[in-house]
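A.B. asks: please find the sequence and the predicted model below.
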Amino acid sequence: MKISRWAAILSMFFFWPGLALAANFDGSQLSPLWGIPFAGLLLSIAVMPLLLPWFWHHHFGKVTAAWTLAFFLPFALIFGPALAGASLVHALVAEYIPFIILLTALFTVAGGIFIRGNLHGSPGLNTGLLLIGAVLASFMGTTGASMLMIRPLIRANDNRLHTAHIVVFFIFIVSNAGGSLTPLGDPPLFLGFLKGVDFFWTVKHIFPETLFLIGSLLAIFYALDRWYYRKEGVQPVDPTPDTGRLGFDGAFNFVLLAGVAALVLLSGFWKSSVVFNVYGAEVGLPGLVRDAGLIAITFASLKITAEKVHEDNQFSWGPMAEVAKLFAGVFLTIIPVIAMLKAGVNGPFGTVVSAVTRPDGQPDPAMYFWATGVLSSFLDNAPTYLVFFNTAGGDPQVLMTTLAPTLAAISAGAVFMGANTYIGNAPNLMVKAIAEDRGVKMPGFFGYMAWSGAVLIPLFLFMTFIWFR
């Protein structure tokens, strides 16, 4: 029987009218074993590209589907198709689909902008480009800013002898820390926005931390790049010919980027009583308008962008398809993990909840910062944010007010420490792949961790004592 036929049967099984119930269930009744598919998927993402790169490259979608079915089929058999179907629909409609639509729009629009001209890399110029990328990241996403800025940065330094450190700091600053100020910047913050966190809450509460981290990284990078630059002496002949004055091809996509920001803002400020019930999951009219607009912007970008711009950018759907497939599995297998964390100290993960809670019962911001950060380093920061958002109670109104230091710690830990490894944030691997394709010899998984351990961890320790005590 073909896979498509199986998919049709499973769809009828899960979505048969009348079967869908509320997706909320008592996580305290679950065994920690229900977290195995989630852990297995994340372990596969971390290890298989290193140990079995050829197999992973060709079959990561099948591996993701296998772990997802390893959760849903037993869950449906034990708890019934109604609860399984409602949980599936809620995860897709309320979280995954809006998330992937925004990511696709940013990826497409950024891929339609090509920066013309050949800059000549120097410590000052490179630091300036990283700063520009950091500012752009909070408005066009770490994915969008990374895809826009990494190619001209590599091209500017293609006659340098030492370039790996440039890309490493690019990942630190542009692909992670720069996206910490708005829900447009990084996937974890957008998930928080979908949960009810105000659009401007993050910039109000972690701006000093962001300014310190980015400023420190830029200063360290400038000193290091200047040392390499002097060590190299006379630069080799630049292999990239000058192509005239600097400029942009596909510049109309900047207008579309403004449209993306406007739609996200609209969905946050527009309050409507119109709500649609999709098999137990509530979908508000503002969210539908936002997602429809983002889809329209994606198609508009593809329509108006000249083919040559995409060719110059080496634009392809491969990175986006990989992120979409992997995150689909992550968002679905994390369902029981979130339910168990919501159960609090009496649930299967009571030890985790206790570790981030002070003796008086109040959350410990420092522990939330490091717990969220460490897991974000290895498990991907978007689902990790959700885990600790729910561990802290999951009520956005309480988290934005009474527990504001806790939400700030969760947000900072998820965004900042996603830079600790290649797998901490989706753009990290995209940037690494582009750099290696352009001839940059990037450090391996543990080599990159040596960089983050030497540069980032001391800064995070300092931030803990200043802001998250």
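C.D. replies: Looks like it arrived, so ask away.
A.B. asks: can we go C-alpha only for contacts and neighbour counts from here?
C.D. replies: Noted.
A.B. asks: count of neighbours near residue 57?
C.D. replies: 12 (other C-alpha atoms under 10 Å).
A.B. asks: residue 328 now?
C.D. replies: Neighbour tally, residue 328, other C-alpha under 10 Å: 20.
A.B. asks: that one should be in a strand, yeah?
C.D. replies: No. Counting by DSSP: H, G, I helix; E, B strand; the rest coil, residue 328 is not found in a strand; it is helix.
A.B. asks: quick check: it touching residue 96?
C.D. replies: Yes. Using C-alpha atoms under 8 Å, residue 328 is in contact with residue 96, at 6.8 Å.
A.B. asks: so for the biggest helix by length in the chain, what gets flagged as buried?
C.D. replies: The longest helix of the chain (DSSP state H) is helix 123-156. Of all the residues in helix 123-156, those buried under the rule 16 or more other C-alpha atoms under 10 Å are 123, 126-127, 129-131, 133-156.
A.B. asks: take this one as well and set it beside the first:
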Amino acid sequence: MAARRRGMKFGLRSAAAFALPFLALLLTAASPAAAAEGLPVLDGARLSPLWAIPFAGMLLSIALLPLLANHFWHHHYGKVALFWGLAFVVPFATVYGPSATGHEVVHTALLEYIPFIILLFALFTVSGGVLVTGNIKGSPAVNTLILGIGTLIASLIGTTGASMVLIRPLLRANDERRHNVHTVVFFIFLVSNIGGSLTPLGDPPLFLGFLKGVNFFWTTTHLLHDTAVIAAILLVAYYLLDRYFYAKEDPALKRTDPTPPTEKIGLRGAQNLPLLVGIIGAILLSALWKPGVTFDIYGTHVELQWIVRDVLLVALALVSLAITPTIVRERNGFDWEPIMEVAKLFAAIFLTIIPVIAILKAGSRGAFSPLVDLVTGADGQPVNVWYFWLTGSLSAFLDNAPTYLVFFNLAGGDPHQLMGPLAVTLEAISAGAVFMGAMTYIGNAPNFMVLSIARHRGVKMPSFFGYIGWSIVFLVPCFALLTWLYYI
């Protein structure tokens, strides 16, 4: 009981500063004074490609500073993110005025960043209270089994939920092995990305498609073969690679196993499992319940069901903190640093991506028109190969959710057409957004969270470009095969 009280004290104090600002912003939706009329709409056709410099600078900072100035980055990444955010906001406000800038920032915050980070916060907090106990030994067969299970459940509890539930047990299972980097890399490939392709609950791009009118089980039926092919190839490749590294383990150099050898395999924190179901329910509620109540916040329309969803998600996270004993989170190695790192870095990414997405939305009228024109053939029909590769390539470096929306709209934006005559096009967009989010650490939020947790556990993860090297070797051939099988 005392441990539970300590857990409540630890969790609520640690989470308050993180959650309450988001709730305050959401609850301002109830104030009519927040409404703003006649705000200008950002026209991406008029934007110079130079507006993409802050976004490129943010990406390069994430890529290079941990490699070139690790100590500086570890202590000041928040300041770096703030610098690039201001590098966009200040010039933009100077050129287009504070009103237009405020509208774009509020729009991005309320409709994209805050829901995004609240969902991650809820999944991170609740899944961090689920502890798989026992002295699991990370043999090639066991590791492959864990990756396979994670791939399967990612579409049920989301790539973030599956990643947070399984990454810590997987790291503990391999804590006495010296060769474990490849295990985390393949975990990001499979559990943090590819496994989330079968339902709208699995990955944010598919959830956005669901909100746009794509049937819930459409992705299950149309992406099942793509997912099965790529998951089977990667699981076999991982098993063979892990057998190779397992054979290289020198018993004399083995690390000390910190897990008690007699501890039975079990599950603690099971009270959090209904909360995970509650998170899924809150997301479904926001999609299925349409009360028709909308608030206007500085030109951004926020619907009541979205506010209810986010309040429920924060409430579920706080309930998890209250009912989970501290010892469970301590044994899980739970701390707030990974989610805080994601929150700070993605705040800058969502901010600096505003002009990039606007230019892409401008289509052939924008500065990036050569890229956009590739997706349409001379006959006016979509070129599915380019939809797959362009959606995927941009998803690897931009956030895959808004990238999905850009190409969804470029393909016409009509869900009935895209699920019918243009089904292969929607399949290409969906697969590109989900699968190629695995190409970089920033392609999907769970990637960065897993990276942060692994580094905190002492795993010497590859640099930004080193990870891309793994992706080129193992993922690109799989994507080429999918292209040949389904999109040519």
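C.D. replies: Nice, thanks for sending it over. Treat the numbers as computed from the prediction; the structure is a model and nothing was measured.
A.B. asks: re the thing from before, so the longest helix of structure 1 aligns onto which residues of structure 2?
C.D. replies: Counting by TM-score structural alignment, helix 123-156 of structure 1 falls onto residues 140-173 of structure 2.
A.B. asks: what's the average distance of the matching stretch to structure 1?
C.D. replies: Taking mean C-alpha distance after the TM-score superposition for structure 1, the mean distance separating stretch 140-173 of structure 2 from the aligned residues in structure 1 is 1.6 Å.
A.B. asks: before we move on, what about stretch 341-352 of structure 2?
C.D. replies: With mean C-alpha distance after the TM-score superposition for structure 1, stretch 341-352 of structure 2 averages 1.9 Å from its match.
A.B. asks: which outside residues touch that stretch?
C.D. replies: Contacts of stretch 341-352 of structure 2 with the rest of the structure, by C-alpha atoms under 8 Å, 6 or more residues apart in numbering, involve 52, 54-55, 58, 77-78, 81-82, 84-85, 88, 105, 108, 112-113, 117, 399, 445, 448-449.
A.B. asks: and residue 409 of structure 1, what's its match in structure 2?
C.D. replies: By TM-score structural alignment, residue 409 of structure 1 lines up with residue 428.
A.B. asks: count the residues that sit near the residue nearest to that match when sequence neighbours are not counted.
C.D. replies: With sequence-adjacent residues excluded and distances taken as C-alpha to C-alpha, 6 or more residues apart in numbering, residue 428 of structure 2 is closest to residue 388, at 4.5 Å. Using other C-alpha under 10 Å, the number of residues around residue 388 of structure 2 comes to 28.
A.B. asks: my guess is residue 388 of structure 2 contacts residue 432. True?
C.D. replies: Yes. With contact defined as C-alpha under 8 Å, residue 388 of structure 2 counts as touching residue 432 (4.8 Å).
A.B. asks: which residues do these two both contact?
C.D. replies: The overlap between the contact sets of residue 388 of structure 2 and residue 432 (C-alpha under 8 Å, 6+ apart) is empty.
A.B. asks: which of the helices or strands spans the counterpart of residue 279 of structure 2 in structure 1?
C.D. replies: Using TM-score structural alignment, the equivalent of residue 279 of structure 2 in structure 1 is residue 260. Here residue 260 of structure 1, judged by DSSP states H and E, is contained in helix 253-269.
A.B. asks: and that helix, how far from structure 2 on average?
C.D. replies: Compared with structure 2 after fitting, helix 253-269 of structure 1 deviates on average by 0.9 Å (mean C-alpha distance after the TM-score superposition for structure 1).
A.B. asks: which part of structure 2 lines up with the helix or strand following that helix?
C.D. replies: Going down the chain from helix 253-269 of structure 1, the next helix or strand is strand 275-278, by DSSP H and E. Aligned by TM-score structural alignment, strand 275-278 of structure 1 corresponds to residues 294-297 of structure 2.
A.B. asks: give me the residues contacting the matching stretch.
C.D. replies: By C-alpha under 8 Å, 6+ apart, stretch 294-297 of structure 2 touches 28-30, 32, 34-36, 106, 301-304.
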